[in-house]
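Asker: Next input, structure requested:
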Amino acid sequence: MQRLLLLAIFISHLAFGQQEKSSSSDNYIYPDSSWQSETNVAKNGWNNESLNKLKLYIIDSTNATGVVVIQSGKILFDYGDTKETSYIASCRKSILSMLYGPFVESGEIDLSTTIERLHIEDVGGLLPEEKKATIKDLLTARSGVYHAASNEGDASAMAPKRGRVKPGEFWLYNNWDFNVAGYILEQRTGKTIYQLIDSMFAKPLKMQDWNINEQRKTGDSTRSKYLAYHIWFSTRDMARIGYLMLRNGKWKDEQIIPADWVKRTTSVVSPYRKAVEEGTAYYHFGYGYLWWIWDGPYNKGAYQNAYSATGAYGQFITVLPKLDLVIAFKTKYDYGRQTSTDLYLKFLDKLIAAREK
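Answerer: You can find the predicted model right below:
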């Protein structure tokens, strides 16, 4: 009997220990009204001198206006005016992907729905084959619809002739897809993208610099009636968006984006090697659901399971789960500045090299 009692006590202690371990794994640091700064960078293996040199690299070799690097919920490194808001270009698309998550999970949006069923038409009309494209095809840039977009800044110059490619068959970075995906989200939810950002992200994440009145759509409606939903964020609020993704859609005790959706959208749908074969590749990235994915052979070491939002002129949000790291990098184009993707990737390499082996 005594042996049974001891066994029962042991099992209860074991269960308690496992429970404690499980709950402590969720005990992440989150910012409140402002980010905390890491005062001892060496604690997590970073070299302070190397980080200082990184700041000189930003000044000498890039045109960045704001940089925030978050390590495990605290600011590891920052540079420039991180509170200033500016246009984040195509990073808007990755944010749209995030907004879709709760509505897909609830069933309010069915990704297999065709644009024909949604009565999507455009200037000059769409082809019967194009109307078979689904919402999923739009979110993965595989619609096969090569109608002109209302705004420039995509790879439409590489597009096959309209009607030659079936929906889902070919990947092409195409603003028509992204703008229509934004329109559909607004139609299905009854709210603007900016209202959704305000309620789903800005308020629960306590974004410091978000201003809904600063947001506006642009585009040439004579080319396409679906305008681009441009977004103005600060660098430190871009970091909050990245940190939400790093934490699998959870912010403190609230699951804002379904974890399954975060995983799904940041997994490769269009592999890098296939894009190279088809002549549509962008650097060494594969593509998921509006996120650029570090794909083989580049998804090694610190870049394992990494993904980025990228935007013209030098706007980037990168998540490196392997290092528990988020990088928000801003180049304010209003100043006539821009930072190339080449330079940003060099910056990332130098950042990672600043970590002690």
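Asker: Please count neighbours and contacts with C-alpha atoms only from this point.
Answerer: Will do.
Asker: ok, so what distance separates K225 from A157?
Answerer: 20 Å (CA to CA, to the nearest Å).
Asker: just K203 next, same as before
Answerer: Distance, K203 to A157, by CA to CA: 39 Å.
Asker: what's the answer for I257, then?
Answerer: Taking CA to CA as the criterion, I257 is separated from A157 by 34 Å.
Asker: Then F233 would be within a helix, right?
Answerer: No: read with DSSP: H, G, I helix; E, B strand; the rest coil, F233 is strand and lies in no helix.
Asker: my guess is it contacts Y87, does it?
Answerer: Yes: between F233 and Y87 a contact is recorded at 6.7 Å, counting by CA atoms under 8 Å.
Asker: isn't A239 right next to V319, touching?
Answerer: No: the criterion here is CA under 8 Å, and A239 misses it with V319 at 9.5 Å.
Asker: Which helix or which strand is home to the residue nearest to I193 when sequence neighbours are not counted?
Answerer: The shortest distance from I193 to any non-neighbouring residue, by CA to CA, 6 or more residues apart in numbering, is to E186 (6.3 Å). Using DSSP states H and E, E186 maps to helix 175-189.
Asker: Is it correct that I293 falls within a strand?
Answerer: Yes: per three-state DSSP, I293 lies within a strand segment.
Asker: Could you tell me how far it is located from D220?
Answerer: I293 sits 30 Å away from D220, going by CA to CA.
Asker: what's the answer for Y173, then?
Answerer: The gap separating Y173 from D220 is 19 Å, by CA to CA.
Asker: Have a look at the two and say which one is more surrounded.
Answerer: Y173 (21 against 14; other CA atoms under 10 Å).
Asker: Tell me if the more buried one really is in a helix.
Answerer: No: with three-state DSSP as the criterion, Y173 is assigned coil and is not in a helix.
Asker: and for comparison, fold this next one:
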Amino acid sequence: MPRIKHKVLIWVACLCTLILVVLVYLIQTGGRDRSRESQPVRFLDITRIGAADSQYLGWDPNGLDEVFGYLATLSSDTLVIVTKGQTVASFGDLKTPYRTHPIRKAFLSALVGQHIGPNSGQIRLDARLQDLGIDDTPQSLTHMQKQATVKHLLKSTSGINHPAAAGGGFVNDTNLRLGVEQNKPGTVWAYNNWDYNALTTIFEERTGWTIAEGFQIGIARPTLMKDFTLNSVSYISEPELSQHKAAAFRMSAGDLIKFGQLYLDNGQMNNQQIIPSSWIDRITTDFTKTGRDDLRWGHGYLWWIPNPETGLPTGSFWAWGLGNQAIFVIPEWETVIVHQSDTTEFLNRFMPMIEEGQEAEAAIEQLVLSCVKRDNRKSEYCIEHRFTTRREFNTLISLIIHARI
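Answerer: I've put the predicted structure just below:
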């Protein structure tokens, strides 16, 4: 049993390292080694409505041709565009759950939003960590850090720079923004997994539910999700860093669409208010600018806000995860868009390389660049499972924007 536990911890550590190295690599390269011309074209089994119906719902059929033509050069596993509750176009198996990676934060935000209030079993936005008995081990929080509130955690402005489980690829950016000194809560924004893991602990302690139970009872059942089960949630625990665990999700595209549609419909379904509409309004009215000028221009209540100059309408927001998992909610277009890439094969190749002693950065570079080589481009891995770069994903979203009439 100790050997098994040790191996699991190695895999968790490797996964966190992978996320860090991938993001750093892609940010530095911008995906410069990828182009539409350099990749073979896959056959995609696409489901689409007729041209007249597409135009009626605000989509240019020729523009959608370009979207899916480009998608055929990527390794995406699902893409779904739903407008006014009608599926305009979709590709992939919409019933297969994939790792959502950091999209988990949007689910956590929904759960907290459902339980905001002053009563027993509820969560006060102004409750301080000190009031809630939240601390950490092996490194304790300082008195100033314990003054951070639930709202600070939700807005990523706690200012707490503390090691976290599933720290991911934003560790360097978090350290740069927060520094090594204490920060007064509410004064510094940083994408900070410690905040989100502490929120997980607060939710479970205050409600008495696990994250899986809360999501199943509060969201999956009332929205009629078909593929979510209690086993869809697992925990990443790194007690040598922090006592607070990260709750990871596996979700199907079909269920992600229902989640996004819930937000598009102001939290209502079948005349039932599932998430308070005021909670959803907070995302786009009480967000913090991140200093970026792209799709992650702002951040509010664990959702990203795109820069209006990207072409997405004001009021849009989205959730994003490793492998370019994404849920876009675009109220002005009455549209929800979901994109997924299965990272399993990528991880299956990366982990053994690390276990054999290869440096993480060298391993990731080898895997990413291997698919640039002409002899490898037509391999099953490079066609179906390679990692989609930041530039490719941005190009895909740009084509979707331009397909809008």
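Asker: what's the TM between chain one and chain two?
Answerer: The TM-score (TM-score structural alignment, normalised by the length of the first structure) is 0.82; 312 aligned residues with a CA RMSD of 2.0 Å.
Asker: before we move on, the earlier item: with neighbour numbers in mind, choose between I257 and A157 of the first structure.
Answerer: The neighbour count for I257 of the first structure versus A157, taken as other CA under 10 Å, is higher for I257 (24 against 9).
Asker: Isn't the more buried one up against K250?
Answerer: Yes: using CA under 8 Å, I257 of the first structure is in contact with K250, at 6.7 Å.
Asker: In contact with E121 of the first structure, which residues?
Answerer: Listed by CA atoms under 8 Å, 6 or more residues apart in numbering, E121 of the first structure has no contact partners.
Asker: what does it align to in the second structure?
Answerer: When the second structure is aligned by TM-score structural alignment, E121 of the first structure is paired with D135.
Asker: name the element its match belongs to?
Answerer: Using DSSP H and E, no helix or strand contains D135 of the second structure.
Asker: Would you mind measuring from it to K95 of the second structure?
Answerer: Relative to K95 of the second structure, and taking CA to CA, D135 of the second structure is found at 39 Å.
Asker: what does F346 of the second structure give?
Answerer: 21 Å.
Asker: which of the two has more neighbours?
Answerer: Neighbours of F346 of the second structure and K95, each counted by other CA under 10 Å, are more numerous for F346; the result is 18 against 14.
Asker: Assign the more buried one to helix, strand or coil.
Answerer: helix.
Asker: hang on, the earlier thing: what's the helix holding E186 of the first structure aligned against in the second structure?
Answerer: Using TM-score structural alignment, the partner range for helix 175-189 of the first structure is residues 193-207.
Asker: could you pull out the strands for the second structure?
Answerer: Listed in chain order, the strands of the second structure (DSSP state E) span 46-48, 78-83, 86-91, 98-99, 233-236, 246-251, 268-269, 272-273, 288-289, 298-300, 303-305, 317-321, 325-330, 335-340.
Asker: which stretch among the ones you listed comes nearest A110 of the second structure?
Answerer: strand 303-305 (10.4 Å; CA to CA).
Asker: Quick check: that closest one compared with the first structure, mean distance?
Answerer: In the superposition against the first structure, strand 303-305 of the second structure averages 0.7 Å from its aligned positions (mean CA distance after the TM-score superposition for the first structure).
Asker: Please work out which residues outside stretch 87-94 of the second structure touch it.
Answerer: 44-49, 54, 77-82, 252-254.
Asker: er, stretch 265-284 of the second structure actually
Answerer: 110, 113-114, 218-219, 222-223, 262-263, 299-303, 305, 315-317.
Asker: Over to stretch 180-188 of the first structure?
Answerer: L96, Y100, E108, I109, I135, L138, L139, T192, I193, Y226, Y229.
Asker: do the same with stretch 205-219 of the first structure
Answerer: Applying CA under 8 Å, 6+ apart, the set of residues contacting stretch 205-219 of the first structure is 32-34, 83-85, 150-151, 194-195, 198, 201-202, 226-234, 236-237, 240, 251.
Asker: counterpart of it in the second structure, which residues?
Answerer: Mapped onto the second structure using TM-score structural alignment, stretch 205-219 of the first structure covers residues 223-237.
Asker: For I19 of the second structure, find the nearest of the strands of the second structure.
Answerer: Comparison of the strands of the second structure against I19 of the second structure by CA to CA identifies strand 317-321 as nearest, at 9.9 Å.
Asker: Mean distance between the closest one and the first structure after superposition?
Answerer: Averaged out, strand 317-321 of the second structure is 0.5 Å away (mean CA distance after the TM-score superposition for the first structure).
Asker: what angle sits between that strand and strand 325-330?
Answerer: When axes from the mean of the first three to the mean of the last three CA atoms, to 10 degrees is applied, the directions of strand 317-321 of the second structure and strand 325-330 differ by 180 degrees.
Asker: equivalent range in the first structure for strand 317-321 of the second structure?
Answerer: Using TM-score structural alignment, strand 317-321 of the second structure pairs with 307-311 in the first structure.
Asker: Can you spell out which helices and strands pack onto the lengthiest helix in the second structure?
Answerer: In the second structure, taking DSSP state H as the definition, the longest helix is helix 2-29. Judged by 3 or more CA pairs under 8 Å, 6 or more residues apart in numbering; DSSP states H and E, the packing partners of helix 2-29 of the second structure are helix 344-355, helix 360-370.
Asker: Quick check: buried residues in the longest one?
Answerer: Buried residues in helix 344-355 of the second structure, counting neighbours by 16 or more other CA atoms under 10 Å, are found at F346, F350, M351, M353, I354.
Asker: Thanks a lot, see you next time.
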